[in-house]
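1. Attaching a predicted model along with its sequence, questions to come.
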Amino acid sequence: MLLVILLFSMAGGDWGSHPGVWGYKQIQDRQEPVVPLCPSPCQCEEDGIFMTVDCSEMGLPSVPLNLSPLTTYLDLSMNNISEIQPRAFHRLHLLSELRISGNQLRYISGQALQGLHNLKVLMLQNNQLERLPDDAPWDLPNLLSLRLDANLLSEVPAEAFRGVRSLRHLWLDDNSLTEIPVMALDSLPSLQAMTLALNQITHIPDYAFTNLSALVVLHLHNNHIQSMSSRCFEGLQSLETLDLNYNDLQEFPVAIRTLSKLQELGFHNNN
């Protein structure tokens, strides 16, 4: 019994009641908050427990590796990124906005955006994208806004938008499209606004937008549209704004008469 008392006395008094006592510091260490990482040379701001990360115009050749899982906003625009590795963002489950515009990307696989189930805004404009994934499309179930403008897309595969069915705003302008991506658009029943302007489209076939009953705004200006089938706008029950300026239409399209909610029509500078 005396031996036990001596051992406690050598330990410094009551166990666990003072910072210098055995066991206290281990518990204290476990309770210290984890400091979110900010990859160099990016700039980070804390928003409560979350973080916004600005890596724009830093000359980065690739996506930073040590991004905090608490990141909700990430700007990688205006860098030198030419490839995104598979699972590059797989830890960023809370990310809601991702900007990768103004880089040198030619292709982004479905695996590259894996894990971004909370993403709502994806900006990919001003890259060099030549194609979109088909067999393994992007799985972004909560995406609302997608910018693909100012790229080099000549076609949109039929299954390209299968994983973004909640999409509401789509930019496909300033590419090299020669036709309406009818099959791909069939996967976007929630779409509200879309631009296909500044392409090389020459004809709009029947039922080109048949599944876009929620679409309110459609821009088709600055193409080479010469003809429109009589039922090409079938299904556009909510369309209010249609821009057909700067095309090669010889006469007023009969198909426009089917747009019962149309409020604004652009038709100037046609031949």
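-> All right, it came through fine.
2. From here on, just use CA atoms for contacts and neighbour counts.
-> Will do.
3. Are we agreed that Gln28 is in a helix?
-> Yes. Assessed by DSSP: H, G, I helix; E, B strand; the rest coil, Gln28 belongs to a helix.
4. Against that first model, consider the following:
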Amino acid sequence: MTNRMKTACLFGGQGSQYIGMGQEFYEADEDCRRLFNIASEVMGYDMAELCFYGEEETFQHEIYSLPSTLTIDLCAFTLAVKRGFSFQAVAGFSLGEYAALAAAQVVSVRDSFELVKQLVAASHSVLREGFYSMAAVNLPAEMCDMMCSHIHSGYVKVANYSSKKQVTIAGNRKGLEAFSQIANEFGGKVMPIRVNRPFHCKLMEPAAAIYKEEIQSVPFADPSIPVYMNVTGEMETNADQIKVNIVQQLYSPVLWVHTLENMHLAGVGRYVECGLRSVLCRMVRDTLGITREQTVFLRTG
């Protein structure tokens, strides 16, 4: 790897929360404590209490799982910068896109939590918990797309094109059950994700319409470093278009494979993952075929 290679920061999404996450660095780093405090002020509950001493089932609810994930993502980024990492590009997987926008100074840290708060409120206003979910599938994307197109009992679509070896599906219970039956026939494994909303598919369009109106007053700025967006997989430099994209992300699939390929073409040779668990590093290696030495995971305690 040459000195000319660019380094990208990747932010993980929800689904990997655990009790005690972030506690080590909260206790050791003042800036991390500040991030927790901002999250608590915006969300209206004690973020540290939730992350360190809460109950596992609490994280099944987006009002807790989404903001807590954002908190940990931003703590990891703060520590990465303190450790001397310099980033020439950022991208976030699903919810991680909000951390990427804060890291690139598109929105303030406080506003990143405000955006997530409004996202949760919009989602809850139109979709009931318990009727929808998401799941990871270890089958090729083309096969999963084909399987979804043949399901007429319920609704299910590919929501995240995660890597060359895995996708995420989203839909209602009937659709997910039908998909699981077909996937089993092809030797696929369907692994439920701890979410109660079908993010990144058309079932979220009513929520997106509400969300769009609620975030109109949130200021967006042109990014200080290149940001790659979920809905296009491409770099975006215009603040207004980024706001459009973040709304569309609610009901559009995450084009993560396309994102990684475009970063690679732009000269990115090292990928630093900031998040809860080392998930994106594996996706990078599976998609780009790069070495383990070119991916770095920063644990957050």
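-> The structure has been received and is ready for your questions. Just so it is clear, the structure is predicted and the values come from calculations on it, not from any experiment.
5. Work out the TM-score between the chains.
-> Overlay of the two chains. TM-score (TM-score structural alignment, normalised by the length of the first structure): 0.21; 93 aligned residues with a CA RMSD of 6.0 Å.
6. just the strands in the stretch 151-300 of the second structure please.
-> 156-160, 167-172, 190-193, 227-228, 235-236, 268-274, 295-298 (DSSP state E, counting those that start in this stretch).
7. Show me what the fourth one is packed up against.
-> The reference is to strand 227-228 of the second structure. Here strand 227-228 of the second structure touches strand 89-92, strand 235-236, going by 3 or more CA pairs under 8 Å, 6 or more residues apart in numbering; DSSP states H and E.
8. just those: most buried one?
-> strand 89-92 (a mean of 27; mean count of other CA atoms under 10 Å).
9. what's the neighbour count on Met143 of the second structure?
-> Residues within reach of Met143 of the second structure, counting by other CA atoms under 10 Å, total 12.
10. Sorry, slip of the keys, the one I care about is Val4 of the first structure.
-> Neighbours around Val4 of the first structure, by other CA under 10 Å: 8.
11. unless I'm mixing things up, Met194 of the first structure is touching Leu242, no?
-> No. Assessed by CA atoms under 8 Å, Met194 of the first structure is found out of contact with Leu242, at 10.2 Å.
12. overlap in contacts of these two?
-> 217-219 (CA atoms under 8 Å, 6 or more residues apart in numbering).
13. Thr52 of the first structure: what secondary structure?
-> strand.
14. related to what we said a few turns ago, who wins on neighbours among the shared contacts of Met194 and Leu242 of the first structure?
-> In terms of neighbour count, His219 stands highest of these at 21 neighbours, by other CA under 10 Å.
15. need the contact list for Glu273 of the second structure.
-> So Glu273 of the second structure contacts 9-12, 280-281, 295-298 (CA under 8 Å, 6+ apart).
16. where does it sit relative to Leu115 of the second structure, distance-wise?
-> 22 Å (CA to CA, to the nearest Å).
17. List the contacts of stretch 28-47 of the second structure.
-> In contact with stretch 28-47 of the second structure (CA under 8 Å, 6+ apart) are residues 25-27, 48, 67-68, 71, 74-75, 78, 109-110, 113-114, 117.
18. what ranges do the helices span in the stretch 201-301 of the second structure?
-> Secondary structure of the stretch 201-301 of the second structure (DSSP state H, counting those that start in this stretch): helices at 205-214, 239-248, 256-265, 280-288.
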